[in-house]
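Enquirer: Quick one: sequence and predicted model below, then my questions.
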Amino acid sequence: MEKIPSGACKTLHLVRHAQGMHNLESEKSRDPLTSFEFFDAQLSSQGWQQVRQKRKDVCANGLLKRIELVITSPMSRTLQTAVGIFHGEDQPELSDVTSYEEGNGRISDNDQQPTFNRPPIIALEVCRERLGKYECDKRGTISHYRSHFPAVDFSLIENEDDILWEANKREPFGDVLARGMKFINWLWTRKETEIAVVSHALKTVKYVQSAFLMKV
């Protein structure tokens, strides 16, 4: 059996965003998915609780020390989840979810030197939810996200506005898979070997997994 060269393997930690407001409301009906009220849906209160718990978990099990890079979809709920888990409070058991929620997970400029590792976070358009039709999956401007999530690198996103989302057309699954392949091809160009990917629904994650298996 041919030996795999050192550095040729990567460990991916696939993370679905915490509960969003659209998830909470869609349990009652499908209307919130197409309602402008849930445009680029943010995390619910329960979602923020999930972020706090996951932050505790990654700190307690040592995972945060190993993660070299975090990649996230450029949507509010994934950005909030990524920043909250990987750049959150140094002592999560003391964190105030309410104030953290109001700040969109921002880290104050007055914070002291962090005790825990804060890996770089990169936003990628190809990691978004399946595109089209649902307002909750339409993103805002990159300028807006930059102002609310200053720790995230948005430099790889070319367009200020969302030119991918279409109101009357749902993205074909084949196109989702193609996005997954594009992402995996890009991933292999990175030097990091242990990476967290914060994305969307289980079905979308499965397409990323399929693309990864096809690549290897």
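Expert: Noted; the coordinates are in hand. Since we're looking at a predicted model, the values are computed, not measured.
Enquirer: Every contact and neighbour count from this point should use C-alpha atoms.
Expert: Will do.
Enquirer: Helices of the chain, residue ranges please.
Expert: 21-26, 31-34, 45-60, 63-66, 76-86, 97-102, 142-148, 173-187, 202-215 (DSSP state H).
Enquirer: list the buried ones in the second one?
Expert: Applying a neighbour-count criterion of 16 or more other C-alpha atoms under 10 Å, the buried positions in helix 31-34 are 32-34.
Enquirer: How about stretch 142-160?
Expert: Of all the residues in stretch 142-160, those buried under the rule 16+ other C-alpha under 10 Å are 142, 145, 148-149, 151-154.
Enquirer: Just put the residues you listed in a markdown table and tack on distance to Val198.
Expert: Formatted as a markdown table, the buried residues of stretch 142-160 follow (distance: C-alpha to C-alpha, whole Å):
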| residue | distance to Val198 |
| --- | --- |
| Ile142 | 18 |
| Tyr145 | 16 |
| His148 | 17 |
| Phe149 | 15 |
| Ala151 | 15 |
| Val152 | 13 |
| Asp153 | 14 |
| Phe154 | 15 |
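Enquirer: My guess is Gln46 contacts Met21. True?
Expert: No - with contact defined as C-alpha atoms under 8 Å, Gln46 does not count as touching Met21 (9.3 Å).
Enquirer: When these two are compared, which one has more neighbours?
Expert: A count of neighbours by other C-alpha atoms under 10 Å puts Met21 above the other of Gln46 and Met21, at 22 against 15.
Enquirer: residues contacting the more buried one?
Expert: 38, 41-44 (C-alpha atoms under 8 Å, 6 or more residues apart in numbering).
Enquirer: ok, so of those residues, who is nearest Asp57?
Expert: Asp57 lies nearest to Leu43 out of those, by C-alpha to C-alpha, at 19.1 Å.
Enquirer: Leaving out chain neighbours, which residue sits closest to the closest one?
Expert: Distances taken as C-alpha to C-alpha, 6 or more residues apart in numbering put Gly20 closest to Leu43, at 4.0 Å, once the chain neighbours are dropped.
Enquirer: Ok, Leu156 next?
Expert: Leu156 sits nearest to Leu124 (C-alpha to C-alpha, 6+ apart), 6.6 Å away.
Enquirer: take the one below as the second:
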Amino acid sequence: MAGTMGREGRVFPEYDSDGFVHNEASGFSLYMQERCKRIFFIRHAEGFHNLAERESTVVPKVNILLAENSGDKYVDAKLTPFGEQQCAKLKANIRGDTVWGFDKPLNLDLVVCSPLTRCLQTAVLSLGDPGAPGAPPFIVNELCRERIADYTCDRRRKRSVLKADFPSINFDLVKDEEDTMFLNQKEGDSTEGEAKCSERGVEFLKWLCGRPEIHIAVVTNSVFLKSLFSQFGSNLSREDQECIHKFPANAEMRSIMLCAHRKLASTKEEGEQPPSKKQKTLWNGA
């Protein structure tokens, strides 16, 4: 619809009223195309912390991930070999016809990652090499990281260490060398409450809607996704509610249409250069 003359002779991208119409009686909603993005939310594959919790003899099992029970063993836990296999399976499914029905299954404009290593690994192993010719930008954003609690697995490593391990991924939005979000939370309330995590999720959606890209993959964590999705779907069918609200499995992907009800300010970083269309056609996730 971009470039089409709209109300009172204005071009629709400049029209800043509510960009949707919802008719509850009919069960349909109409949205302006430029307000909509297709988001592929992906939970990371199995990490060593997931394996530790499953095999734990501590009660409750998840407490094996507390510092008093395992020290720093599971800080920013990496993927298990089985987790890497899950990524390979997800990549194969993405390349097939079960998810996308067009010629380039990995037709992504942007990949956004939680700063935790298991998410970064999942993004690269499932979606493709960010350093390959024509790859879309891979950007780390701490707004979509796991809810902060007492568990050491949810503390990221130093920014410089992560950058060294993933040199083709953009860490510009990660401002601090140390994990100040985790450490500051620990100095106050030990757990980021669900309401606070949900608010952070909404801020992340605003950030996504301020981006120029349309097809975006978000590789993130389970409780963050649960907190985010639980805020939506009250007017959907029971079947769709169950699909959106169910707890995400490791390496599970959900395709969601994200529609903003108003025009939001751009969140593109100054000086950021997207790949050209010619470059993008070269990238197939290899």
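Expert: Here it is on my side, so go on. Small disclaimer: the values here were computed from a predicted structure and weren't measured.
Enquirer: What is the resulting TM-score of the chain superposition?
Expert: The TM-score (TM-score structural alignment, normalised by the length of structure 1) is 0.80; 191 aligned residues with a C-alpha RMSD of 2.4 Å.
Enquirer: which one is Lys280 of structure 2 nearest to, not counting chain neighbours?
Expert: Gly134 (4.2 Å).
Enquirer: Please apply the same query to Ser230 of structure 2.
Expert: Closest residue to Ser230 of structure 2 apart from its sequence neighbours, by C-alpha to C-alpha, 6+ apart: His245 at 5.7 Å.
Enquirer: Quick one: map Leu124 of structure 1 onto structure 2.
Expert: Per TM-score structural alignment, the equivalent position to Leu124 of structure 1 in structure 2 is Asn141.
Enquirer: wait, that match sits on Ser114?
Expert: Yes - between Asn141 of structure 2 and Ser114 there is a contact under C-alpha under 8 Å: 5.8 Å.
Enquirer: Tell me which of these two has more neighbours.
Expert: Ser114 (24 against 20).
Enquirer: now for that one: what does it line up with in structure 1?
Expert: Counting by TM-score structural alignment, the partner of Ser114 of structure 2 is Ser73.
Enquirer: Relative to Val216 of structure 1, how far out is its match?
Expert: Ser73 of structure 1 sits 23 Å away from Val216 of structure 1, going by C-alpha to C-alpha, to the nearest Å.
Enquirer: Also Ser210 of structure 1?
Expert: 10 Å.
Enquirer: higher neighbour count, the two?
Expert: Neighbours were counted for Ser210 of structure 1 and for Val216 using other C-alpha under 10 Å; Ser210 has more, 15 against 7.
Enquirer: got a list of what the match of Ser114 of structure 2 touches?
Expert: So Ser73 of structure 1 contacts 79, 123-129, 198-200 (C-alpha under 8 Å, 6+ apart).
Enquirer: which of these does structure 2 keep?
Expert: By both residues aligned by TM-score structural alignment, their matches' C-alpha atoms under 8 Å, the contacts of Ser73 of structure 1 still in contact after alignment to structure 2 are 79, 123-129, 198-200.
Enquirer: Stretch 191-204 of structure 2 maps to which residues in structure 1?
Expert: Counting by TM-score structural alignment, stretch 191-204 of structure 2 sits on residues 170-183 of structure 1.
Enquirer: what comes up buried for the matching stretch?
Expert: Neighbour-count burial for stretch 170-183 of structure 1 [16+ other C-alpha under 10 Å]: 171, 176-177, 179-181, 183.
Enquirer: what's it in contact with?
Expert: Contacts for stretch 170-183 of structure 1 (C-alpha under 8 Å, 6+ apart): 126-127, 130-133, 204, 207-208, 210-212, 215.
Enquirer: From these, list the buried ones, please.
Expert: Neighbour-count burial (16+ other C-alpha under 10 Å) applied to those gives 126-127, 130-133, 204, 207-208, 211-212.
Enquirer: Distance check, whichever residue in structure 2 pairs up with Arg52 of structure 1 against Val124 of structure 2.
Expert: Counting by TM-score structural alignment, Arg52 of structure 1 corresponds to Ala88 in structure 2. According to C-alpha to C-alpha, Ala88 of structure 2 stands 10 Å off from Val124 of structure 2.
Enquirer: Find residues that contact each of these two.
Expert: Overlap of the contact sets of Ala88 of structure 2 and Val124 (by C-alpha under 8 Å, 6+ apart) is empty.
Enquirer: and those two? which has more neighbours close in?
Expert: Between Ala88 of structure 2 and Val124, Val124 has the larger neighbour count (other C-alpha under 10 Å), namely 21 against 17.
Enquirer: quick one: what's aligned to that one in structure 1?
Expert: So, by TM-score structural alignment, Val124 of structure 2 is matched to Val83.
Enquirer: residues touching its match, list them.
Expert: 105-106, 121, 149, 151-152.
Enquirer: Out of these, which are shared with structure 2?
Expert: Where structure 2 agrees (both residues aligned by TM-score structural alignment, their matches' C-alpha under 8 Å), these reduce to Arg106.
Enquirer: Just give me the closest of the contacts of Val83 of structure 1 to Val58 of structure 1.
Expert: For those, the nearest to Val58 of structure 1 is Ile121 (15.8 Å; C-alpha to C-alpha).
Enquirer: which residues sit in contact with that closest one?
Expert: Ile121 of structure 1 touches 69-72, 82-83, 151-153, counting by C-alpha under 8 Å, 6+ apart.
Enquirer: As TSV, these with distance to Thr11 of structure 1 would be great.
Expert: As requested, the contacts of Ile121 of structure 1 are exported to TSV (distance: C-alpha to C-alpha, whole Å):
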residue	distance to Thr11 of structure 1
Leu69	11
Val70	12
Ile71	13
Thr72	16
Ala82	17
Val83	20
Ala151	23
Val152	21
Asp153	21
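Enquirer: which of those does structure 2 keep?
Expert: On the basis of both residues aligned by TM-score structural alignment, their matches' C-alpha under 8 Å, what survives of those in structure 2 is 69-72, 151-153.
Enquirer: Can you show me the strands along the stretch 1-150 of structure 2?
Expert: With strands called from DSSP state E, counting those that start in this stretch, the stretch 1-150 of structure 2 shows them at 20-23, 28-31, 36-43, 110-113, 138-140.
Enquirer: Packed most tightly, which of those would that be?
Expert: strand 110-113 (a mean of 24; mean count of other C-alpha atoms under 10 Å).
Enquirer: Tell me roughly how far it lies from structure 1 on average.
Expert: Following the fit onto structure 1, the mean deviation recorded for strand 110-113 of structure 2 is 0.7 Å by mean C-alpha distance after the TM-score superposition for structure 1.
Enquirer: Now which residue in structure 2 aligns to Gly140 of structure 1?
Expert: In structure 2, the residue matched to Gly140 of structure 1 (TM-score structural alignment) is Arg157.
Enquirer: Lovely, talk soon.
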